[in-house]
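Student: give me a 3D structure for the following:
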Amino acid sequence: MAGAAASLRRHGAAVFGVALLVGAVYVVQKEFRHLSVADIRAAMAALPVSALWIAAGLTVVAYLVLTIYDKLGAIYAGRRVSWPRTMVASFCGYALAHNLGFAAVSGAAVRYRLYSAWGLTPLEIAKVVGFTSLTFGLGGLALGGLVLLVEPEVVPWFGEHLPHWALRLLVVPFWGAVLGYVVLSLFVRRVRVFKYDIDLPGPRMALAQTALATVDVAVTAAIFYALLPAAEGLTFLRFVGIYLAAYAAGILAHVPGGLGVFDGAIMLGLQPYMPAAEVVGALLVFRLYYYIVPLFIAGGLFAGFEVGQRRGVLARVTALGRGTEALEVPAIASLVALAGALLLFMGALPVRGTDAEAWLGRAAALASHFAASVVGSLLLVMAYGLLRRLSIAWWGSLLLLLNAAVVVWARGESWWLWGAVLLTAALLAALRGAFYRDARLTREPLSDQALVPLAAVAVCGISLALVAYSGGPFSDESWWEVVLSREAPWSLRFTVGLTGVLLLVGVVRLLRPARLGVVGWDDGARRRLRALGALAPVQADGAVFGQEQRAGFAFLKRDRIWLALGDPAGDRQDAISAIWRFRDACERAGVDPAFWRVGPDLLRVYEDIGLTAVPLAAPGEEAKHFLACRAERDLQALRQLLPPALQRELPPGRKAAVEAT
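Tutor: This is a model prediction of the structure:
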């Protein structure tokens, strides 16, 4: 029973996210079945200029509201930060986090980089990050409760399949959490929620948080609502309910920007009110305004900040600092996932004749439609491997992107579509050095565990290619449309479905990193670490060694944190594999990794696994050692490892002033 609970805790979120993504793909292909690119272009062209300007203005207002999040967070932490600096930190943090995903690179890492340069201590920055994260949740709960109370039927899928009284009952925990937070702020200064300690602000600050977050969610939903055509029965409050449900689904799926999941939920919720083409047109413009344009602006601002922190002309031209390096891989992985989503959506559009049909023949033109769905599915899997810095994922993504460009061209789509795919391939090719991990397929001997999925991938790929190029009546459909088609024979539906699933599962198995190197603590492990020159204390909970067994370190197990004792000692390349093995072991155990007293040489790798380097030096002193941890979550628990100058609480006078705000 305990093992089942541990397995659920470890894999439950991932399984739920995959289920949401599969459901979103089903909704999208169903809605796209009768669409064409021309329909979407026409819907976008029909958007009034006034609606575009209103949406652009609301986008500016939305990010200004987010700036107030950070401003109140700084006051709560007891520090005064100027408005210009607050705006830069807030905008960069939220714009990057919205697009790259909270799991891949959170806005917390960006804030730590900026606020630490402006003199805030790690604990003060942790308070700002915690405050901003909690504030958004309060707004979602407050507005979500209102929607469930007044318009419960608008919640996608649940509104049709669950009784309204059951949905209205959810108002109690939603509003109860908000009210409880405000009431607790009157009497309590610190609470423990899910093993995390939260310092509560004063009641005025708690009320300000709730009001601000409610305004933020309402303004963001208004951006999308302004782009939609007038529809009978679709009030703003109803749309807020649809938007909140879609946004929550995107977050729960752990997909960067909620890609696919948010879109599918929005299309499902708006299905009774307007045609799919109008929804997709508004959706694309919304993503352009709220996600893509801010991403490029924030990336430029953050890169400019890093350049400004450097000394010397050469460094200003050739280096952008540790902060931007940590964003490279999540950014390119998001672009690869976006290309995969483009191919998936394209595979759901019917073929209505292409220019390439006259050159390549009808069979090849129809096959490009089927191939789009296969290549798109594989690119989504490859993005997962890229986030883990696997070299095999780099090669696979590069080949699939080139294949995708050919597929898009063969379908006769606009030049900028296949040009964007080629540009993504060029950017990925330029980042070869960022993918340094070996998968089991390339590192370990070819065993049955690797041979079986390798053979399955080869057979499934050939099988799907035969279906695509057969020229039959189903060659112009995506592979999952064949599975769902009632006109296709059961034998074909079963074969294509099983083949597609086996292909994706096989690729995932091939992308698994090399085996974990965690061993128990005994005299043998202690002797091996001493031979490498690593710290080998009398008491420890385990040791981790690299894939070549030429680097390693000891670690301690603490409540929800495993703490490594220093950098891995030994061969540098093997030290990198040891760090990643420790990260994978912590993920499997459902805990956070942390490294104590590490040097500056491997900070890039610690940032790659999602950790923030906190200097173990008083303000103004040069840091020679760092504490690498998930600072936004674990710094409070690890504060005793910081120098006394960084452990301080707020001075009594300042604390009273903050609570009175």
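
Student: only C-alpha atoms from now on, for both contacts and neighbour counts.
Tutor: Fine.

Student: is it true that residue 438 touches residue 512?
Tutor: No. Contact criterion Cα atoms under 8 Å: residue 438 and residue 512 do not qualify, at 9.1 Å.

Student: also this sequence, please, to line up against the first:
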Amino acid sequence: MQPKTRQMVSYAIMTIVLILAGIFIHKFLHKYSLHEIIEDLDNIPLKNKILALVFMAANYLFMTTYDFLGLRYLGKKLAAKKVVLASFLSYAFSNSVGLSILASGSLRYRYYASWGLSFSEITKMVIFTSATLWLGVLAAAGGALVLAPMIDMPDQLHMYFSLHALGVLLLMIAAAYYFMLVFVQKPFNLLGQTITLPSPMLGLTQIAAGAIEWVLAAAVLYVLIPAQVQIGFVQFVGIFMLAQTIGLVSNLPGGVVVFETVLLAFFPPAAIPAMIGSILVYRVTYYVLPLLVAACILGISEGYRQRQKFVSYLSYLNRIYIAVIPNLLSVIVFIIGAYMLLGGATPINPARFGFVENVLPLAVVETSHFFGSLTGVGLLIISRGLKLRIDLAYQLTLALLAAGTVFGLLKGAEVETALFAIAIAIAMIPAKGLFDRRSPFFDEVLTKEWLAAVFAIIAIFVWLGFFSYKHVEYRNDLWWTFTVNDEAPRFLRTMVGIFTFSLALLLYKFMLPSKRVQDDTNLSQDEILGIVKKSRDASSYLALLPDKKFLTGNKSSAFIMYGVEGRNFISMGDPVSATEDDDEIEELILNFRKLSRHHGCGAVFYEVGTENIPHYIDAGFRIYKIGEEARVLLDTFSVEGKHWATTRNNINKLEKDGCVMEIVPAERVEEILPRLKEISDDWLENKNTREKRFSLGCFDENYIKLMPVAVVRRGEEILAFANLWLSSGKNEISIDLMRYAEAAPKGVMEFLFVRLMLYAKETGYEYFNLGMAPLSGMDTHSFSPFWNRIAGALFNHGERFYNFKGLRSYKDKFNPQWKPKYIAVESFFALPSALRGVAALISGGTGGIFGK
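Tutor: Down below sits the predicted model:
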């Protein structure tokens, strides 16, 4: 299934879930009015709201025990304040966007990696905490359903077994997990991998911690439910857990709509309006407030973490201001846009009806109502442009806020809307300098995801309008009724206008012509070579091959080298930078994803290291390990000792035969090119293969002449050669092409290899890079991701496809330091397509993957 097809199927399933849940909600609410709900919302006692805040705080504080237990499982210790910070931020964000591993994992990695934990350890912690959460669901739901009085299943939800039986089943699953830990205390092998489970005591603590946390979450809503609803706490926990579980399975953010649908089904009709008010307060208390607090803490802590980069305290505050303000304004403008739009679906405030009827002309009221709602839609769309710091979005936002202020006052004396809009406009004026990006506005703003969010608000607008005016008898002439008192016709006309406007946007979006992929760089070959020579990564020399396209940063001191294969834009390695400017690298990664999306393709970063993983995660990528790179620490490298006896004998034998290693500088390589070409052609013919590309060098004369070449001579005859990659600051040295003549003596490549390492050691290089061993070093324990298990099995049993173990074993004899390498893709489902694209680029086309 293609990525676009999978995406469409995912959207379709989510849409169906939302529609079905919406039908349930509408069925529950058709007997009630909006005024009843608002009145019951105001009737919640202040002390109950304060108590809900206390339980919410206790819940989030107790949730940090998940991370403490995870660290205990890993055998690690960190300061309590660090654990609490990382845990709270992870759960505040993941609760609001859905309990996704991506949301919590990216934040955990950003913090725990800086505190010394490896990527593998953080992955284990994320899996451990997710398991703790679900064990808590099993224990809390099971215990409540068993202990509570019999809960009657509503007619809207049909099950073929009792909830008591379901509770027993859930407790049995939790117990089975505990007894597994009791009877399987020692590590065991599974598919050749060692699996270590938590201790029984730690497992029991997991279950208890998860259950207590969920009970505290239920208490937040329980103290808000109206007094007329007679229900015991244990019985309520059972209903709450059932609704939360179904909400979690739906994978919607916070289980929104689905949670409400299931929960309301268990309460009598008379209590529904009051329960809706309670749920609204619960949503704000448990989801919105922690999210806002977490956003503020994240902004401050990130600025504090980066404080060493700022010259002064003033510049530190300015950095926080620049990072936070565009995102904050984007959220606020989206909210006021939704407020203006939804205001067109509700009746005029009765207290201001006299002013509208006696002072304002009917034509003004009608026009203002219509364009006020359209202004709201415009603000919803443009708010994304503020997030992207686009100058046109800033100007349009100010214009629409001014228009919304006027329309709000004229359609119903909405002073609150006017004051809100004016306050936002005033706040935006000092921030004008932040919105300085000139870009194709509609290409970047009208993304499928953003349009989906806008249309979701529009759907709520339609439902709210029909709900507000459900007492009105609909007829054909209603569309042409124009009086101050008849507000339902006004809503209908506004709805048609919004649909027309939205349809026009969709047509514009889908009729945009696709753009050809072009080399987006203003750097010459000499400038690229200059950046490469200043890079500390030797593999950046791959940028000099003719098969690369480039994306450059604003400062022209860094670039991404990439190729296009099928529906994938594939970057070869991390961004290459002459200055290692972290901000420029982060911007390049984001721009590369935007470039690929602009052409309707996916973005892939192949063979990247650990340094920029936080940037990839922040840009929405998933990270998967693809192997390990071997780097020999030259300071300790030696061929002395019993281990190297065979190698020393081989070197001595070749030296007695007259073989010597010589470094030919780049300016003299042209003199020996004909002989090198002859050796390369013979080597390819004897190996029955063809040139590889992209992640490996090929014999291109213009490419070979740009770097030194190591040769093995016997007299005047060149027997073998390897071109050299030399990184900046003598950080590392590596070789690309390694080829030898048919007449070369046995062991000539090992001779060249060892002599090069000793030469690099003598000349002051820190590392000798032996390149990557694909699929090696993959953890395949019980908590490992699915990809790790596949890759590990292929490494252990895939000799017929590639000599994975042999390559790892050969490089291991040099006692290297192994450095993990990863591939960054937009989703797990994009991984197969990305790997096929990489293979095709390396092999010179899909046909080259399977043949010469």
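
Student: still on that earlier bit, neighbour-wise, which of residue 438 and residue 512 of the first structure wins?
Tutor: residue 438 (21 against 16; other Cα atoms under 10 Å).

Student: what sits against residue 351 of the first structure?
Tutor: Residue 351 of the first structure makes contacts with 366, 369, 476, as judged by Cα atoms under 8 Å, 6 or more residues apart in numbering.

Student: and what of residue 61 of the second structure?
Tutor: Listed by Cα under 8 Å, 6+ apart, the contact set of residue 61 of the second structure reads 84, 88.

Student: which parts of the stretch 151-300 of the first structure are strands?
Tutor: Listed in chain order, the strands found in the stretch 151-300 of the first structure under DSSP state E, counting those that start in this stretch are 190-193, 196-199.

Student: list the contacts of the last one.
Tutor: By Cα under 8 Å, 6+ apart, the surrounding residues in contact with strand 196-199 of the first structure are 189-192, 633, 636.

Student: ok, now with 10 Å
Tutor: With contacts defined as Cα atoms under 10 Å, 6 or more residues apart in numbering, strand 196-199 of the first structure is touched by 76-77, 127, 130-131, 134, 185, 188-192, 560, 633-634, 636-637.

Student: ok, and the closest non-adjacent residue to the residue most central in space within the first structure?
Tutor: If you average the C-alpha coordinates of the first structure and look for the closest C-alpha using Cα atoms, centre = their mean, you land on residue 101, 2.3 Å from that point. Across the structure, with Cα to Cα, 6 or more residues apart in numbering as the measure, the residue nearest residue 101 of the first structure apart from its sequence neighbours is residue 256 (4.1 Å).

Student: sorry, back to before: and the strands of the stretch 151-300 of the first structure, which is most packed in?
Tutor: Most buried of the strands of the stretch 151-300 of the first structure, by mean neighbour count (mean count of other Cα atoms under 10 Å): strand 196-199, with a mean of 15.

Student: what lines up with residue 593 of the second structure in the first structure?
Tutor: Taking TM-score structural alignment, residue 593 of the second structure has residue 579 as its aligned residue in the first structure.

Student: sorry, back to before: what's the overlap in contacts for residue 438 and residue 512 of the first structure?
Tutor: Overlap between the contact sets of residue 438 of the first structure and residue 512, as judged by Cα under 10 Å, 6+ apart, is given by 388, 390.

Student: just the helices in the stretch 1-150 of the first structure please.
Tutor: Along the stretch 1-150 of the first structure, the segments classed as helices by DSSP state H, counting those that start in this stretch run 2-32, 37-45, 49-77, 83-100, 107-117, 122-150.

Student: for residue 316 of the first structure, find the nearest of those helices.
Tutor: Proximity to residue 316 of the first structure, assessed across the helices of the stretch 1-150 of the first structure by Cα to Cα, is greatest for helix 107-117 (17.1 Å).

Student: quick one: the closest one to the second structure mean distance?
Tutor: Helix 107-117 of the first structure differs from its equivalent in the second structure by a mean of 3.2 Å after superposition (mean Cα distance after the TM-score superposition for the first structure).

Student: list the buried residues of that helix.
Tutor: Neighbour-count burial for helix 107-117 of the first structure, with 16 or more other Cα atoms under 10 Å as criterion, is recorded at 107-116.

Student: before we move on, the earlier item: ok, and the contacts of residue 351 of the first structure in the second structure?
Tutor: Of the contacts of residue 351 of the first structure, no contact has aligned counterparts that also meet in the second structure (both residues aligned by TM-score structural alignment, their matches' Cα atoms under 8 Å).

Student: and those residues, which is closest to residue 21 of the first structure?
Tutor: When the contacts of residue 351 of the first structure are compared for distance to residue 21 of the first structure, the smallest value, 20.9 Å, is given by residue 369; criterion: Cα to Cα.

Student: is it true that that closest one touches residue 406?
Tutor: No. Counting by Cα atoms under 10 Å, residue 369 of the first structure does not reach residue 406; the two are 11.5 Å apart.

Student: compare these two (neighbour count), which wins?
Tutor: Per other Cα under 10 Å, whichever of residue 369 of the first structure and residue 406 has more neighbours is residue 369, with 28 against 17.

Student: got the contact list for that one?
Tutor: Residue 369 of the first structure sits next to 343-344, 346-351, 407-408, 410-411, 468, 475-479 when contact means Cα under 10 Å, 6+ apart.

Student: list buried residues within those.
Tutor: Of all those considered here, the ones buried according to neighbour count by 16+ other Cα under 10 Å are 343-344, 346-351, 407-408, 410-411, 468, 475-479.

Student: keep only those of those that are in helices.
Tutor: Helix and strand membership here follows DSSP state H; of those, those in helices are 343-344, 346-348, 407-408, 410, 468, 479.

Student: list the contacts for the residue nearest to the centre of the first structure?
Tutor: Applying Cα under 10 Å, 6+ apart, one finds that residue 101 of the first structure lies in contact with 107, 250-251, 254-259, 330-331, 334.

Student: among those, which ones are in helices?
Tutor: Helix and strand membership here follows DSSP H; of the contacts of residue 101 of the first structure, those in helices are 107, 250-251, 330-331, 334.

Student: can you put those residues in CSV and add distance to residue 398 of the first structure?
Tutor: Written out in CSV, the entries for these read as follows (distance: Cα to Cα, whole Å):
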residue, distance to residue 398 of the first structure
107, 28
250, 27
251, 28
330, 16
331, 15
334, 14
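
Student: which of those residues lies closest to residue 387 of the first structure?
Tutor: If you rank those by distance to residue 387 of the first structure using Cα to Cα, residue 330 comes first, at 6.2 Å.

Student: show me the contacts for that closest one.
Tutor: Residue 330 of the first structure sits next to 96, 99-101, 103-105, 256, 336, 383-384, 386-389, 608 when contact means Cα under 10 Å, 6+ apart.
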